[in-house]
Structure formats: C-alpha cells, structure tokens
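> Sharing a model that was predicted from the sequence below.
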Amino acid sequence: MTHTGTPVTVLGLGMMGGALAGAFLRAGHPTTVWNRTAAKADDLVARGATLAASPSAAIAASPLVVVCVSDYDAVTDVLDGPLDGRVVVNLTSGTPTRARALAEEVAGRGGGYLDGGIMAVPDAVGTPDAIIAYSGLRSLHDAHRSTLDILGTCLHLGDDPGLSATHEMATLVLMWGMLDGFLNGVAILGTAGVPPTAYVPIARTAIDTVAGWLPGYARQVEEGVYPADDGTVDTHLSVMAHVIEESESLGVNADLPRLAKALTERAVTAGHGSSGYAALVEQFRQA
C-alpha cells in the first residue's frame, strides 16, 4: 500500500477501534496502532499498519491520535508521555464532565483535544453512513477535517468539548426509549399469539408518525407553549391507565407504562392537564 496521507495513530483495537484503523489504512494514511493485547493488531499490521510497543511510542509517531477504548479511565491510562503538538481525538463514550476535564489535561500537556461520538456500527465506519459528531475547538476540527472525513460524515457541534458526550447521552435515551417501547409491545402482542415479525410493519409506521411530530414538538419546547394538537395530557393519562390495567391482567411487565403515567400525573399536578404532550419536557428538566 502507498501511504500518502497524514500519519495517524489509533489507540485501542476493539471492534470499533479496528474499524477506524482499517479506514485510515484503506485511504492511504500511514497508520500506527497500539492495543493492550497486541495480537489484535495482527490483521492491521498485515495490511500495512505499524504496531507500536507502547502508547507513548504510538503517540510520538503521529500528529493526530485517535483513541477508542473502554472508558475515560482507560483513555487517561493510554495518553502517556508528552502531547506537544498532537491533536487527540477521543472517540470513547463518556460523560461531558470527563470530556471537559480531559480537554484541560491535554491542553496542559501541550496538545489539542476533540471529543467525538460515533453514531454507527463498526461495519459502517469509512462510509458516509457513519455519522461522527465532534466537539472542541473548530480550528482543530477544521485543520484535520480532510482526515476525519475518511471515517464518515463529520458533524461539528461546537467549541465546548462536552457537547459530543451530551448529544450522545440524549441520543442513547431516545434509542432506549424506542427499543424498550418496541419490546414491551412485542411482549403484549405475544400474549395474543402475534409474532414479533408481524408487528414490525405497524411499529415502523408508528415510529415514522411520531418522528413527524418532532419538529412541532421542538418548536413548542423552544417557545414554552404546548398546544394540544394531538391530544391533551389528560387524554394520554387515561390511555396509559388502560395499558397498565391490561398489561397486569395479561401478566406482562407494566413498569414502562407506569413510569410514563407517573411523569404524566406530575404534569397534570403542575397544571398541564389540558396542554399538549410536549409539556412533559418540564418534568424531564427537573432533578
């Protein structure tokens, strides 16, 4: 392979880290890799990567250092040695607070810092389908944009290094809500002998319908006004009671609708019984 691009180091070669290193190699970047279990680098080395003996040696090899390990404690462990002139791109999941603290530490050691979240499975890395959201100084992002574009479609969220992790948390809550709702629905339908695959077309239609409401809900939340365009909070509350009653009679776990009902009851107590469902944002804003 002919190496023509900016030298890049990848620390961490799990499924995602290996995919990141592979994308850089395919694009012709001299790629140095390190992993605690060195054998995980064998395939990448066979494809042209250089295996470093230590994290510090790997960092010294490249101006751009991409980290994808298990957690922020592991990130701190592998960011060993001087960082003068290096830009660290941390694609490890963590909290906004840890991201900001790590950005300060890297800056104190002479380096630059970008935090990032990968919204894709490993197989999608290196294609436009992989959305990677970055936060940190735009000047750093723009300086390495051509290299980062190799990994997928770049989004720069702002100069605050914690913004990427904040968006990731918000997106994970959304993902779990959809998946839990689908699986809860599968459990209810299973009592009637309906297979999960038969539910998929209706579930997709419901998800698409709700997705169409989001722009309107977002405007309502920004304005702080919650018109009952698709039913009042009181109406939703009565339907939730039906779902809980039927779930209990069927012997199906009712924790999810009970949680929805508890939050909705608080919204009613706060005076939003006649408001639209977007009024529940005020409950999520509270500790």
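Perfect, I can see it now. Numbering: from 1, shown residues only.
> Only C-alpha atoms from now on, for both contacts and neighbour counts.
OK.
> Which residue ranges of this protein form strands?
Per DSSP state E, the chain carries strands over the ranges 8-11, 31-34, 50-51, 64-67, 87-90, 112-119, 131-135, 153-156.
> possible to save those strands as JSON lines with distance to Arg100 and mean neighbour count?
Conversion of those to JSON lines gives the following (distance: least, CA to CA, whole Å; neighbours: other CA atoms under 10 Å):
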{"stretch": "strand 8-11", "distance to Arg100": "20", "mean neighbour count": "27"}
{"stretch": "strand 31-34", "distance to Arg100": "25", "mean neighbour count": "28"}
{"stretch": "strand 50-51", "distance to Arg100": "30", "mean neighbour count": "20"}
{"stretch": "strand 64-67", "distance to Arg100": "16", "mean neighbour count": "25"}
{"stretch": "strand 87-90", "distance to Arg100": "12", "mean neighbour count": "24"}
{"stretch": "strand 112-119", "distance to Arg100": "9", "mean neighbour count": "25"}
{"stretch": "strand 131-135", "distance to Arg100": "10", "mean neighbour count": "24"}
{"stretch": "strand 153-156", "distance to Arg100": "16", "mean neighbour count": "18"}
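> Distance to Leu189 added to these, as CSV?
As requested, the strands of the chain are exported to CSV (distance: least, CA to CA, whole Å):
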stretch, distance to Leu189
strand 8-11, 45
strand 31-34, 48
strand 50-51, 52
strand 64-67, 43
strand 87-90, 42
strand 112-119, 31
strand 131-135, 34
strand 153-156, 38
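> And stretch 22-35, how far out from the chain middle?
Centre-to-centre, stretch 22-35 and its host chain are 23 Å apart (CA atoms, centre = their mean, to the nearest Å).
> Pasting the second one now:
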Amino acid sequence: MLGLGAMGTALAGAWLTAGHPLTVWNRTAARADALAARGATVAATAADAVAANRLVVVCLLDDDSVDGTLAGVDLTGKDLVNLITGTPGQARARAAWAERRGARYLDGGIMAVPPMIGVPSAGPYVFYSGSPELFEEHRTALAVPAGTRYVGADAGYAALHDVALLSAMYGMFAGVAHAFALVRGEAVAPGDLAPLLGSWLTAMSGSVARTAEQLESGDYTGGVVSNLAMQVAGRATLLRTAEEHGVSTELLDPYFRLMERRLEIGSGDEDLTGVVDLLRR
C-alpha cells in the first residue's frame, strides 16, 4: 500500500482487520506508526514496498505523485492498482506506462469517503477498469475495503464513471444551495426545509432512468411528465422568486439557457433530455 492519507489509511486498516498481510509506505513515515502497531510491515522506501508483494495498491495525491513515487522502481511482474482521483486520459496513459514497465494495470475510482471504508452497510464501492485478468485474480482482496464494480477493459472507464457521478453530485449540491438561499432570510428554519428537500430530490431521482431510456431510444417524448415547453415557461417564476428574495440566479441560469436553446431547435413535447445533446461539443 503506497500512500497513507485519510483514504489510504482507511483502506490499509480494512485489509489488516481482515487479516491480510500488508506492507505500507508513506512519504511522511510517521503516518505508518498506527498501522505498524496493528501488524503492518513498514517499508523504508516505495521500492521496498513494491518489492514486498505482487499486488501493489497506490492511493497518492495525484498523477504527478505516482510519477514521483514510482520513478525508477522495478514494476516487472507486478499488479498495479491505481486509486488516485484522475481523468480517463490520465488512466489510459498510466496503463500504457505500466505495460511498458512490465506490470498489469487496474485503475480505480472510489465512491466513498474514508469513514465508509470497511463498513459494508455504508455502501462503499470502487469502480475498476483495466486488466480483466488482474481484477479476477485479486477480486476477493479488492472487495475487502469496499464493494467492487468492474466497468471494462478500457483503463479510463473507472475514472469516467467516477467523474460522471461526482459531476451529478455537484449539480445536486448547486440546487440545494439555491434552495437554502431562498429561505435564508425568511422565518423558515433550514432544519424544517431539509427533510422536505431530501425527500423531493429522492422522488425526482426517478427521472434518471427515464433520461437513460430516452437517450438509448432516441425518442425524447416517451414517458414525459412535464414537457420542455411547460418547463421553459415556468422558469420565469423561479427567476422572479429569486429576484424578490435577493438571491443570485447564477446557479440556475446556465441550465435554463440550455433549456431555451433546446426548445428553439427541438419539440416542446420533449423531456429535458435534449439538453444532453447540447452539452456534447
């Protein structure tokens, strides 16, 4: 295990709890002390850690950190699992880099925060992509800290899935921020709005499956509940309410502009799915 930040330490702890022999390395050596007390072997260098075992898991800060840590390290015959948060392009380049150095490669996208690791009931999982042989051979060990979801031999697909889900999450956070801003100056307690907002977002999540069905069929009018024309017309109320309450519309405006553009070139009977096509360059 290379890298003992909050996530790396959580992963290492889960493997130790499950009884897996583990060699760890971190640039700041003191971070390994607690794991050493639990039975981990602490390597003096990254090269020593890599030499200790066939399966090498990397959980460093970024792609540049991987370069710096593994520069000059012999990876021949190693199975390298890279759990940094990176882009699909970086993952594909790293896979080619690993192959040139004689290693099999698997990229991972962790869909969890450190406290969820090793707690199955919390629902943590990791997207994996790259060598199918590596994944199958080490599936059991990889599943110890979090569930595993293999998404393809293309090494970039784990990062692609990771970033797609995170992007949707930030879109949701934007909407939540706007909602709380609207009630901020009123006699409406945030704690009273929170359960209503949470249950509403959960109910609206059903649209995700419908969007996927429409994209796959090419028919954006199937199963429409609130059509594009109606929603474009309704945006005026949302914008005016924000103005009345002194709330910026900068989180809503970009999406509303896309809706308007889609209405100009599409059908008012469509769902909002056509916005996806406008985002493709």
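That came through, no problem. Since we're looking at a predicted model, the values are computed, not measured.
> hang on, the earlier thing: of all the strands of the first structure, which lies closest to Met175 of the first structure?
Met175 of the first structure sits nearest to strand 112-119 of all these, at 11.2 Å, using CA to CA.
> Which residue, neighbours along the chain excluded, lies closest to the residue nearest the centre of the second structure?
The centre of the second structure sits closest to Asp162, judged by CA atoms, centre = their mean, with a distance of 3.1 Å. With CA to CA, 6 or more residues apart in numbering as the criterion, Asp162 of the second structure has its nearest non-adjacent residue at 5.4 Å, and that residue is Gly109.
> counterpart of the one you found in the first structure?
Under the alignment (TM-score structural alignment), Gly109 of the second structure maps onto Gly117 of the first structure.
> Please look at its match and Ser93 and confirm they touch.
Yes: Gly117 of the first structure is within contact range of Ser93, at 6.9 Å (criterion: CA atoms under 8 Å).
> Name the residues contacting each of these two.
Common contacts of Gly117 of the first structure and Ser93 (CA atoms under 8 Å, 6 or more residues apart in numbering): Ala165.
> Please enumerate the helices of the stretch 1-150 of the first structure.
Ranges of helices in the stretch 1-150 of the first structure, per DSSP state H, counting those that start in this stretch, are 15-26, 42-46, 55-60, 72-78, 96-108, 138-143, 145-148.
> Tabulate those helices in CSV, adding columns for distance to Thr209 of the first structure and mean neighbour count.
Below are the helices of the stretch 1-150 of the first structure laid out as CSV (distance: least, CA to CA, whole Å; neighbours: other CA under 10 Å):
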stretch, distance to Thr209 of the first structure, mean neighbour count
helix 15-26, 32, 22
helix 42-46, 44, 14
helix 55-60, 48, 22
helix 72-78, 38, 15
helix 96-108, 32, 18
helix 138-143, 36, 15
helix 145-148, 34, 16
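> Between the ones you listed, which one is closest to Asp123 of the first structure.
Asp123 of the first structure lies closest, by CA to CA, to one member of the helices of the stretch 1-150 of the first structure: helix 15-26, at 7.1 Å.
> Contacts made by that closest one with the rest, please.
Here helix 15-26 of the first structure makes contact (CA under 8 Å, 6+ apart) with 8, 10-13, 30-31, 33, 41, 44, 47-49, 67-69, 121-123, 125-126, 150-151.
> quick one: the equivalent of Thr153 of the first structure over in the second structure from Met111 of the second structure, how far?
Aligned against the second structure by TM-score structural alignment, Thr153 of the first structure finds its counterpart in Gly147. Distance of Gly147 of the second structure to Met111 of the second structure, computed by CA to CA, to the nearest Å: 10 Å.
> Quick check: neighbours shared by these two?
Residues touching both Gly147 of the second structure and Met111 (CA under 8 Å, 6+ apart): Pro124, Tyr125, Val126.
> quick one: which of those is nearest Gly102 of the second structure?
Closest to Gly102 of the second structure out of these is Val126 (24.6 Å), distances taken as CA to CA.
> Excluding chain neighbours, what is closest to the aligned residue in the first structure for the closest one?
Per TM-score structural alignment, the equivalent position to Val126 of the second structure in the first structure is Ile132. Nearest residue to Ile132 of the first structure, sequence neighbours excluded (CA to CA, 6+ apart): Ile118, at 4.6 Å.
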